[in-house]
Structure formats: structure tokens, C-alpha cells
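**Student:** Next come a sequence and a model predicted from it.
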Amino acid sequence: MPVRVIGVAVLGCVLAACGNSVSGQPVAARGPVTTAKPDSGLAKLLPNASAFPSNYPAITLPADAAGQAAHDLDGVLPGSLVEPSACTPPTPGAGPAISVGTDDETRSTLTVELVRTDQPLSTLRDQLQRCGTMQVSHGGTTATVTTELDPPPPLDADDTLALRRTVKSESGAGGTTRRMQSLLGQIGDVRINVTYMTFGDGKADAESLDSLFTTTVSKVRKG
């Protein structure tokens, strides 16, 4: 298995602990260290590698790497110090199942994450509206994550959500900046998250993101 691709998939949180903030006095709290149970049925709903753009050769991550990549997308590693604590992402009921494609030339990734949850997508939307920025500390590294909501994509799902997230870490010489653009949807108890991630000021590959999200929603809808 190409370890190089897996390494890029989880690179964000290796270089930068992640997070989001709300107005008012922040209260520090340790993020939960629990992880969701594996769900083999979710992997069957992931898009095939051929569904990814040709410049993003893709693989399905094994369970341990998938768990790491999921925290990377949420922006909070287990055991992180989150301020405010109310912005800590909820733990899904089962999963994740993740496929990731990597463009080595632009140092960017397209990631598809599927999890099972008993919470509607509106619960996450409400949390993100309160958590435009938060501070997250992990392993001596502090990061500030800013999240902005975009108009949701009009697709055949129970609910959809779009967001842009910037993670600015103090680690390394001058720190690092990681940018994500995500499209989320929910069909029944399956939460879909398709994310484009890059470093620096690179422009998001919106066309590839939209296409992969549409393909994934369709596959989950068909079951």
C-alpha cells in the first residue's frame, strides 16, 4: 500500500493541531479521546478510485489511518485542549470510512469521509455558527481555526452544508497555514464529508470537489 499517500492524508494534524472560536470567555477543556466503532458497511458506500479526478490517485485508508484523517478534517485531535470546550466536534456513532486522493504537484488532497451518526446535520450547523474561531492545543502546538459557512449545495440529500476552514499553526519556522473547503450532506444516519485541503494560499479545486461530492451523495443514496 502506498504509505506516501496515507502520510499526506493525515499531514495536516501532524503539522498543526486544529480547531474553531465563539464570542465570550473561552473555557479550556480536554477533548474526548474516544473513537467511533468501525463500520464495514460504510466502506462499500465510498466512491471508487476511478470516481476521483485523474490527478488525484486515490486509495481507501485502513481503519487506523482513517481515524487519524477524520480528526484532521474535524480540526481537533483526541486529547486536545479546546477553547471554548463547547466547540469540540462530536464523536460519530460508527466509522469513519475514508478514501483520499493526492495531487503531489499541488500538495493538495481530496478526501471522502463517511460516518454514521444519530444527530442531524443541523446540529453541526448550529455548532459551527457559534464557533467561528477556536484555539486548539495539542502536544505543545497551538492552532487557530476559522470556519465560515457557505450556501449549501442543492442536492438530493436530507440536508447539506458547505464550509471553508483555515488552520493557522504556530509550529515550525513561521508556522503553517492549512486551508480546507468542505461539502457535507446527510442521508439517513450516514454523514458525508468531501473536503479539498491544501497548504498556503492555493486556490481550491472547486470543480473537482463539487463533482466528487455529487458522485458520493448519489452512491450513498442508492445504497
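**Tutor:** Received the coordinates, thanks.

**Student:** hey, let's count contacts and neighbours off CA atoms from now on
**Tutor:** Fine.

**Student:** pretty sure I59 belongs to a strand, no?
**Tutor:** Yes - counting by DSSP: H, G, I helix; E, B strand; the rest coil, I59 falls inside a strand.

**Student:** wait, isn't it in contact with P47?
**Tutor:** No - I59 lies out of contact with P47 (CA atoms under 8 Å); the separation is 10.3 Å.

**Student:** which one of these two has more residues nearby?
**Tutor:** Taking other CA atoms under 10 Å, I59 and P47 do not tie; P47 has more neighbours (22 against 19).

**Student:** Now for G41, how many residues are close by?
**Tutor:** 11.

**Student:** likewise G140?
**Tutor:** The number of residues packed near G140 is 9, by other CA under 10 Å.

**Student:** Same question for P120.
**Tutor:** 17.

**Student:** swap in the one 5 residues further on?
**Tutor:** A count of neighbours around R125, defined by other CA under 10 Å, yields 16.

**Student:** which element is it on?
**Tutor:** R125 is part of helix 121-130 when elements are defined by DSSP states H and E.

**Student:** Next: S54.
**Tutor:** Going by DSSP H and E, S54 is not in any helix or strand.

**Student:** Report the separation between the most centrally placed residue in the chain and S50.
**Tutor:** Centroid-nearest residue in the chain, with CA atoms, centre = their mean: L73, separated by 2.3 Å. Note on L73: its distance to S50, by CA to CA, to the nearest Å, is 23 Å.

**Student:** circling back: quick one: residues contacting the residue nearest to the centre of the chain.
**Tutor:** T195 (CA atoms under 8 Å, 6 or more residues apart in numbering).

**Student:** ok, back up a step: where do the contact lists of I59 and P47 overlap?
**Tutor:** Contacts common to I59 and P47, judged by CA under 8 Å, 6+ apart, are S99.

**Student:** follow-up on the earlier one: in terms of secondary structure, what does the helix holding R125 contact?
**Tutor:** strand 141-150, strand 159-169 (3 or more CA pairs under 8 Å, 6 or more residues apart in numbering; DSSP states H and E).

**Student:** Quick one: residues contacting G202.
**Tutor:** G202 neighbours (CA under 8 Å, 6+ apart): none.

**Student:** got the contact list for the biggest helix by length in the chain?
**Tutor:** The residue-count maximum for a helix in the chain (DSSP state H) belongs to helix 206-222. With CA under 8 Å, 6+ apart as the test, helix 206-222 has contacts from 45-47, 51-53, 110, 112, 155-157, 183, 185, 187, 190, 192-196.

**Student:** Below is an additional structure, to be compared with the one above:
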Amino acid sequence: MSSRRTTSRSAVLVPVAVLAAVAGALASCASEVPGVAQPSSSIAAGVPSGKGLSALLLEPSDFPSQYQAIVLPPHAVSMAAPDLTGVPQDAVVDPSECAPPTQDYGPTGTVMAVGTDNASRSTITVELAKTDTPLDELEQQTANCGEMTVAASGAESTVATDIMPAPPIRADDTLALRRTVRSGSDGDKVTQSMLTLIAQVGDVRVSATFMSFGHATADTSALDDVFTKAVQKVRSG
């Protein structure tokens, strides 16, 4: 795992679709936790087992008790995952080179589990994504982008992203990002904060993101607990 001392700023859009996806999934399944469709059986040799992504994802019971967790069904993943990068599908990014790389949001490419703390209106999201690029490329893009503006559905947001000290966990590589999202007019501004821990294990990228509105302090203890469990499950298969 490489050491990281570089600090930079880039930008993303308010990922409100995460909350919408969770609410929609809960409404559609009532008391039953929705499953994720089985992905293909082919996983690269770098992954500790031949299991598909859904088998490597944390169960809702793995989340801290205050976070009511569900596994998102595929249609909700395609809505929520892009917003965690700050760039909804079909958004316009300025500078354009700061747009996130293409990602497969289908069940063989991305799976997600989301825990919601209703008291603080915050979430912890675990995402597993197949990738054929090293984590260093994401770090370099973040370091080079500075601030960017994201426009989607008539709304515009500006987000600052700082590269934080990498989480000390056994993986091929790790990265941590802190994002502050600002959107809306001067009299009606919305601030959203995200802290994301990322690890690369073979061709699986594991990320855990704490997201909250306002200036609430991130629940780093719960985030670290979930991230550690998520990486260990991918590593052990």
C-alpha cells in the first residue's frame, strides 16, 4: 500500500439519489430486504475467490445497529452509484476531464449496500465495483482536477475534494477522499459532506462512504468498522 501525502481539491454533485434509492427500495419491499441479481461467475485472478460481487458484499446485519441497512436492487444501484461520485448519469462536467471513468452499473459490475441513521439523516454506503484500472489513476485524476462544476437536470453544484491519509488496511492499494458539496442559491444553499474510504483488491474496488447534510461530524468509528468488514470479506471471499 502506497503512502499518500498529496492534498487536492475537485468536485462532485449532491448525491441525493442515494437517499431516494434507499427510500424506494424500502417502500417496494416492505419488511423484506431486497436481493441483488447474481453476477457472472468470472472474477479475475487478483480476487481471493471466484464468487460474484453480490456474494462478496456485506450483509445488512454487518452494519452498526443504528444504521438500518439494505442491499440495493440493480435498478436502485444504477441511480445511486453515480451520485456517490458526484456526477449523475448524463450530467455535464466542467472541466470535462474531471468526469469519473465509465463504470458498469449492472449487477455484474456494481453492487451496493446502504445503512441509514434516521436520527442524524446520514448514511453509510458500501460499494463493490469491478475495475480494470489501478487506484492510482483515480488518485491522479483527483489531484489534477481542482474544482469542477457539475450540472444536471437544471441544477448546478460545486464540490471540493481533499485527498486524506490512506486507510491502513491490507489491500493492493488504498485511498481516502473528503468531499464538501455546495449547491443552491445564496439564500438557500445546501451543504453535503462525504468521507469515502477506498481499497483495491484485485479487480474489485471496495468503497465505504459516510454522507450527511450540513456540517455534521462524520461517524468515523462506524465508517471504519464497515469499511474494514467490507475489505476483509472481499479478501477472504
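**Tutor:** Here it is on my side, so go on. Being a predicted model, the structure only gives us computed values, none of them experimental.

**Student:** quick revisit: which of the residues in the helix holding R125 of structure 1 are classified as buried?
**Tutor:** Buried positions in helix 121-130 of structure 1, judged by neighbour count with 16 or more other CA atoms under 10 Å: 121, 125, 127-128.

**Student:** any idea which helix or strand carries the alignment partner in structure 2 of A66 of structure 1?
**Tutor:** Residue pairing (TM-score structural alignment): A66 of structure 1 is matched to V77 of structure 2. Applying DSSP H and E as the criterion places V77 of structure 2 in helix 74-84.

**Student:** Superposed on structure 1, what's the mean shift for that helix?
**Tutor:** Here the mean offset of helix 74-84 of structure 2 against structure 1 after fitting is 0.9 Å, by mean CA distance after the TM-score superposition for structure 1.

**Student:** thought A151 of structure 2 was touching T158?
**Tutor:** No - at 9.2 Å, A151 of structure 2 does not count as touching T158 under the criterion of CA under 8 Å.

**Student:** more neighbours, those two?
**Tutor:** With other CA under 10 Å as the criterion, A151 of structure 2 and T158 differ in neighbour count, and T158 comes out ahead with 21 against 18.

**Student:** Could you find the counterpart of that one in structure 1?
**Tutor:** Checking TM-score structural alignment: T158 of structure 2 goes with T144.

**Student:** For the spatially closest residue to that match that is not a sequence neighbour, give its distance to T141 of structure 1.
**Tutor:** Nearest residue to T144 of structure 1 in three dimensions, chain neighbours excluded: Q135, at 4.8 Å (CA to CA, 6 or more residues apart in numbering). Computed as CA to CA, the Q135 of structure 1 to T141 of structure 1 distance reads 10 Å.

**Student:** which strands and helices sit next to the helix or strand where L42 of structure 1 lies?
**Tutor:** Here L42 of structure 1, judged by DSSP H and E, is contained in helix 40-43. When contacts are defined as 3+ CA pairs under 8 Å, 6+ apart, helix 40-43 of structure 1 packs onto strand 94-103, strand 108-116.

**Student:** thinking again about what came up before, can you say which of the helices and strands packed on helix 121-130 of structure 1 is packed in most?
**Tutor:** strand 159-169 (a mean of 22; mean count of other CA atoms under 10 Å).

**Student:** What is the neighbour count of whichever residue in structure 1 pairs up with D132 of structure 2?
**Tutor:** When structure 1 is aligned by TM-score structural alignment, D132 of structure 2 is paired with D118. When neighbours are counted by other CA under 10 Å, D118 of structure 1 registers 12.

**Student:** What secondary structure category should be reported for D118 of structure 1?
**Tutor:** Classification of D118 of structure 1 by three-state DSSP places it in coil.

**Student:** From P96 of structure 1, how far off is the closest residue to it other than its chain neighbours?
**Tutor:** Using CA to CA, 6+ apart and skipping residues adjacent in sequence, the residue nearest D118 of structure 1 is D189, 6.0 Å away. Distance from D189 of structure 1 to P96 of structure 1, counting by CA to CA: 13 Å.

**Student:** who's more crowded, those two?
**Tutor:** Set side by side, D189 of structure 1 and P96 show more neighbours around P96, with 30 against 16, by other CA under 10 Å.

**Student:** Translate the more buried one into the numbering of structure 2.
**Tutor:** Under the alignment (TM-score structural alignment), P96 of structure 1 pairs with T110 in structure 2.

**Student:** mind listing what the residue nearest to its match when sequence neighbours are not counted touches?
**Tutor:** Once flanking residues are discounted, T110 of structure 2 sits nearest to A129: 4.4 Å by CA to CA, 6+ apart. Applying CA under 8 Å, 6+ apart, we find A129 of structure 2 in contact with 53, 104, 109-111, 204-206.

**Student:** Those: which two are farthest apart?
**Tutor:** Using CA to CA, the pair of the contacts of A129 of structure 2 lying farthest apart is D104 and V206, separated by 14.6 Å.

**Student:** quick one: which of the two has more around it?
**Tutor:** The residue with more neighbours, out of D104 of structure 2 and V206, is V206; 23 against 13, by other CA under 10 Å.

**Student:** Return the residues in contact with the residue nearest to D118 of structure 1.
**Tutor:** When contacts are counted by CA under 8 Å, 6+ apart, D189 of structure 1 touches 116-119.

**Student:** How about T180 of structure 2?
**Tutor:** Going by CA under 8 Å, 6+ apart, T180 of structure 2 touches 159-161, 191-194.

**Student:** you'd agree D205 of structure 1 is up against T198?
**Tutor:** No - D205 of structure 1 is not in contact with T198 according to CA under 8 Å; the separation is 9.6 Å.

**Student:** So which of the two has more stuff around it?
**Tutor:** Applying other CA under 10 Å to D205 of structure 1 and T198 shows that T198 carries more neighbours, namely 23 against 15.

**Student:** Setting aside sequence neighbours, what's the nearest residue to the more buried one?
**Tutor:** Nearest non-adjacent residue to T198 of structure 1, counting by CA to CA, 6+ apart: S108, 4.4 Å away.

**Student:** Before I go, just wanted to say thanks for your time.
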